[in-house]
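Trainee: I would like to see how this sequence folds:
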Amino acid sequence: MPEETANYIHGHHESVLRSHSWRTAQNSAAYLLPYLEPHMRILDIGCGPGTITFDFAELVPEGEVVGLEYEGGVLEQARKGAKERGLGNIEFVVGDVNGLDYADNTFDVVHCHQVLQHVGDPVQALKEMRRVVKPGGIVAAREADFNGFTWYPENEGLEHWLDLYINVARANGGEPNAGRRLHVWAHEAGFPRKNIKCTAGTWCYADTEAREWWSNMWADRTLGSIFARKVIESGQITQDGLEDVAATWREWGKQEDGWFVLLHGEVVCRK
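Mentor: Predicted coordinates for the structure are as follows:
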């Protein structure tokens, strides 16, 4: 199995899980939902705390969903959540997208959300996803595109944060502008161009509650996630500088006219 060469930039700090646990199939995988049928078997790669995975399980009541995560520690939370929702058709396992422990042609759908931007060889990951999906099945991926993020009002502190993030993400072996590259990676992984459907999606934080949640979450991530250690070790900023970036996030979140939009690339690839 190919060895992973990239390092996950966030880890599973509380602030990171706060963000991941907000995600649902509706707000993060709406582009895929029209393709789902009640009997399908789905592999959800990089499932984290499992909130998208839970929704998939409810949408395929006659099928089965497997949530796969590289770091097993977060799966305790996922399993607890599945039990609380009474989901009997769901399983959570530790695994690596670089070498999936499944036979060829096992799943109807293989899905990942915000995973390929963090791996060293996204084409290899997509090849593995393609291998384990059945003929006629679907590989679906959604990835952020950090240089496509936009906000109001203009803010030099957030520009600084974005530059830091992109530099550290690439130094870690990932590609923070994965969204615009998904269709190319999918074709290189073996999908004919005619079998790749490209779309784009956004998250928008503009009302008071959403803006404050987003800004405070990123302020906490800036100081508490693995990103903080990585960016200081890189020599790009000091601890005091990071404190200033976090303060900028919180100040922006209080702006009555504040508006933040994240761009995502999406692909549905038919085998």
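Trainee: When you work out contacts or count neighbours from here on, use the C-alpha atoms and nothing else.
Mentor: Noted.
Trainee: List the residues that contact F92.
Mentor: Under the criterion of CA atoms under 8 Å, 6 or more residues apart in numbering, the contact list for F92 reads 66-69, 75, 78-79.
Trainee: Pick the one among the residues you listed closest to T5.
Mentor: Nearest to T5 out of those is E69 (CA to CA; 16.5 Å).
Trainee: give me every residue that touches the closest one.
Mentor: 45-48, 75, 92-96.
Trainee: Let's check: the centremost residue of this structure is which one?
Mentor: Among the residues of the chain, Q114 comes closest to the average C-alpha position under CA atoms, centre = their mean, at 1.9 Å.
Trainee: quick one on the thing from earlier: may I ask which of the contacts of F92 has the most neighbours?
Mentor: Ranked by the number of neighbours (other CA atoms under 10 Å), those place G67 first, at 29 neighbours.
Trainee: still on that earlier bit, pipe the contacts of E69 into TSV and attach distance to R270 per row.
Mentor: Formatted as TSV, the contacts of E69 follow (distance: CA to CA, whole Å):
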residue	distance to R270
I45	17
G46	20
C47	21
G48	25
L75	29
F92	25
V93	25
V94	26
G95	23
D96	22
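Trainee: follow-up on the earlier one: now go through the contacts of F92 and say which are in helices.
Mentor: 75, 78-79 (DSSP state H).
Trainee: Which of those residues lies at the shortest distance from D104?
Mentor: Nearest to D104 out of the ones in helices among the contacts of F92 is L75 (CA to CA; 25.0 Å).
Trainee: What about the closest residue to the closest one other than its chain neighbours, how many residues nearby?
Mentor: Leaving aside its chain neighbours, L75 sits nearest to P49 (6.2 Å; criterion: CA to CA, 6 or more residues apart in numbering). Using other CA under 10 Å, P49 is surrounded by 28 other residues.
Trainee: residue contacts, P49?
Mentor: 17, 20-21, 74-75, 77-78.
Trainee: Am I right that it is in a strand?
Mentor: No - P49: not assigned to a strand; according to DSSP: H, G, I helix; E, B strand; the rest coil it is coil.
Trainee: Check the gap between it and G235 for me.
Mentor: 32 Å (CA to CA, to the nearest Å).
Trainee: next one: A246
Mentor: For A246, the distance to G235 equals 18 Å [CA to CA].
Trainee: One more: G241?
Mentor: When G241 is compared with G235 (using CA to CA), they lie 11 Å apart.
Trainee: Which one of these two is surrounded by more residues?
Mentor: Each of G241 and G235 has its neighbours counted (other CA under 10 Å); G241 has more, 12 against 8.
Trainee: what about that one, which helix or strand?
Mentor: Per DSSP states H and E: G241 is located in helix 239-253.
Trainee: how about that helix: buried residues?
Mentor: 242, 245-250, 252-253 (16 or more other CA atoms under 10 Å).
Trainee: how about this one, so we can line them up?
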Amino acid sequence: MTFSMRVDQTDQEVALSGMLRPFGADQMRAIRGTLETAAKNASGELCLDFKRLKYMNNVAFLEINRFVRWAVEARPNLKIRLIISSVIPWAIRKFQVIAEIYSSVSVEIYDVAFYPSQGMLEDAEFIDVLRLQERIIWEHEKTGLTNHGLYPGMKIADIACGFGDFAILLQKEFKPEHVTGVDHSRPALRYAQDHIRRLGLENVEYQYGDAAALLLPDNSFDFVSCRLSLQVFPQPERIMQELYRICKPGGRIYITNELLSCAYGYPEQDLIRATYKRFVELGRSIGMDLDTGIKTRQILGEAGLEDIRVNLIDINNMNTDCFDFARVVECWISVTANMARTAGAPPDYHAELSTGLRAHMAAITHPHGLASWPIYAGSGRKPMRVM
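Mentor: Below is the predicted model of the structure:
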């Protein structure tokens, strides 16, 4: 069996990860013993975390089921919560059967709650605009990537990769050895996989996965990126822990995030400034922090990284095609409509946001206007471990 087990007595949680493939029940004896001890010591609720368990054969599943039956009988007042992920399809099918048998057992599909904004970010109508946004950012981002430690021949992981354009753009500029992209959006991954198939790229692969519980091995990548993504998750620190885990000692973790409240435009600067502040407030009401960029140095430092480097990617109508830039902002009108519906905001709230965003578009394309969209890029090195 290639697996690991972690017991957290404070949170009353036992987490199993890897692949659990015993040949017989006797090989499960130690695991059963650990689970029974945890159940005896727990009060209220015991959590069994299976979201990183890639595979479990029938022998293991039957022993887990027997443990649950034992716990229900031995500790009738103890509730048991089974934490699984939709990334592992068999887990839903198997564990929901256990929950149906025992009233004190519940199943939590962890990543459903962790990705509250996903539906509005993967609408098919946004594909062209989101890819346009990627290209706009890349033209200003690529010149700084060398300073963030990216060079040819690296093994790269791009987490929350979306439509996968970053991996393809890297091919031309940096010639990586291999790129693994991971995202939780199946439509985006289908698009990304079709794209690399058309281009005939053999050193790029995309995986369906959960950014906060990656099915990637420890210490495996020279360079780990997560771009414009921490800002849309309610618990970005959990994703940073995963980026740190999969990065090799001495490798670098690279993140980008917006500082949307500081997007500006002239003319109508007061209206535009107020609009983006409300945009950020709306995001926070549904678990998104669109001002995460200003916290870049703190995020990297708290993750345990060293040699931290941060720079501003300033997208403006003097260094970017103004009509492309305006088209991206126009897309945000639809994005904010979905956000407002999710937040339960009144109709006039979105109408006011739309007016301000259109004023920003007008400033972007105005012959004497000035408009900006600030994004912060940062990276840090994972410390080398003394063996």
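Trainee: what's the TM-score here?
Mentor: Superposed pair, TM-score by TM-score structural alignment, normalised by the length of the first structure: 0.85. Supporting alignment: 266 aligned residues with a CA RMSD of 2.6 Å.
Trainee: The second structure: helices as residue ranges?
Mentor: Under DSSP H, the second structure gives helices at 29-41, 58-74, 89-101, 110-114, 118-121, 127-141, 165-174, 186-199, 236-246, 269-285, 296-302, 322-343, 347-365.
Trainee: Tell me which of these lies nearest to S4 of the second structure.
Mentor: Of these, nearest to S4 of the second structure by CA to CA is helix 29-41, at 10.1 Å.
Trainee: So which bit of the first structure is the closest one matched to?
Mentor: Per TM-score structural alignment, helix 29-41 of the second structure has no counterpart in the first structure.
Trainee: What are the buried residues along that helix?
Mentor: Neighbour count says helix 29-41 of the second structure has 31-32, 35-36, 38-39 buried, by 16+ other CA under 10 Å.
Trainee: got it, and stretch 120-127 of the second structure?
Mentor: Buried residues in stretch 120-127 of the second structure (16+ other CA under 10 Å): 120-122, 126-127.
Trainee: Dump those residues to a markdown table, plus distance to E268 of the second structure.
Mentor: Putting these into a markdown table (distance: CA to CA, whole Å) gives the following:
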| residue | distance to E268 of the second structure |
| --- | --- |
| M120 | 29 |
| L121 | 28 |
| E122 | 31 |
| F126 | 27 |
| I127 | 30 |
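Trainee: can you tell me the distance between the two ends of stretch 46-64 of the second structure?
Mentor: First residue to last in stretch 46-64 of the second structure (CA to CA) measures 14 Å.
Trainee: Could you do stretch 40-48 of the second structure as well?
Mentor: Per CA to CA, the first residue of stretch 40-48 of the second structure is 14 Å away from its last.
Trainee: Please apply the same query to stretch 251-265 of the first structure.
Mentor: 29 Å.
Trainee: likewise stretch 13-27 of the first structure?
Mentor: 22 Å.
Trainee: Run through who's touching that stretch.
Mentor: 10, 33, 48-53, 55-56, 203, 217-218, 220-221, 224-226.
Trainee: now do stretch 100-119 of the second structure
Mentor: 51, 72, 78-86, 92, 95-96, 98-99, 185, 210, 232-235, 286-287, 339.
Trainee: of the residues you listed, buried ones?
Mentor: Those of the contacts of stretch 100-119 of the second structure that meet the buried threshold are 51, 72, 78-86, 92, 95-96, 98-99, 185, 210, 232-234, 286-287, 339, by 16+ other CA under 10 Å.
Trainee: Looking at those residues, which are in strands?
Mentor: Residues of those located in strands (DSSP state E): 51, 79-84.
Trainee: In a markdown table, list those along with distance to G378 of the second structure.
Mentor: Shown next, in a markdown table, are those (distance: CA to CA, whole Å):
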| residue | distance to G378 of the second structure |
| --- | --- |
| K51 | 29 |
| K79 | 43 |
| I80 | 41 |
| R81 | 38 |
| L82 | 36 |
| I83 | 33 |
| I84 | 32 |
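Trainee: Now the two most distant members of those.
Mentor: Spanning the widest gap among these are K51 and K79, at 18.7 Å by CA to CA.
Trainee: Aligned to the residue nearest to the centre of the first structure, what sits in the second structure?
Mentor: Per TM-score structural alignment, the equivalent position to Q114 of the first structure in the second structure is L228.
Trainee: try F92 of the first structure
Mentor: Under TM-score structural alignment, F92 of the first structure pairs with Y206 in the second structure.
Trainee: what does E143 of the first structure give?
Mentor: E143 of the first structure maps onto N257 in the second structure, by TM-score structural alignment.
Trainee: That match reaches V232, doesn't it?
Mentor: No - in this structure, N257 of the second structure is not within contact of V232 by CA atoms under 8 Å, at 9.4 Å.
Trainee: For these two, list the residues in contact with both.
Mentor: L290.
Trainee: So V115 of the first structure sits against D44, correct?
Mentor: No - using CA under 8 Å, V115 of the first structure is not in contact with D44; the gap is 10.6 Å.
Trainee: residues contacting T320 of the second structure?
Mentor: T320 of the second structure makes contact with I136, according to CA under 8 Å, 6+ apart.
Trainee: what do we get in the second structure for I45 of the first structure?
Mentor: Using TM-score structural alignment, I45 of the first structure pairs with I159 in the second structure.
Trainee: err, E256 of the first structure, not the other one
Mentor: When the second structure is aligned by TM-score structural alignment, E256 of the first structure is paired with P367.
Trainee: circling back: now the match of Q114 of the first structure. Nearest residue, chain neighbours left out?
Mentor: N257 (4.7 Å).
Trainee: ok, how many other residues are close to the one you found?
Mentor: 26.
Trainee: Now for it: which residues touch it?
Mentor: Contacts of N257 of the second structure (CA under 8 Å, 6+ apart): 227-231, 290-293, 296, 375-377.
Trainee: what about it, distance to M5 of the second structure?
Mentor: From N257 of the second structure to M5 of the second structure the distance is 34 Å (CA to CA).
Trainee: for D96 of the first structure, what are its contacts?
Mentor: Applying CA under 8 Å, 6+ apart, the residues near D96 of the first structure are 68-70.
Trainee: How about F191 of the first structure?
Mentor: 269-271.
Trainee: Looking at those, which is nearest T199 of the first structure?
Mentor: Nearest to T199 of the first structure among the contacts of F191 of the first structure: C269, at 11.5 Å, using CA to CA.
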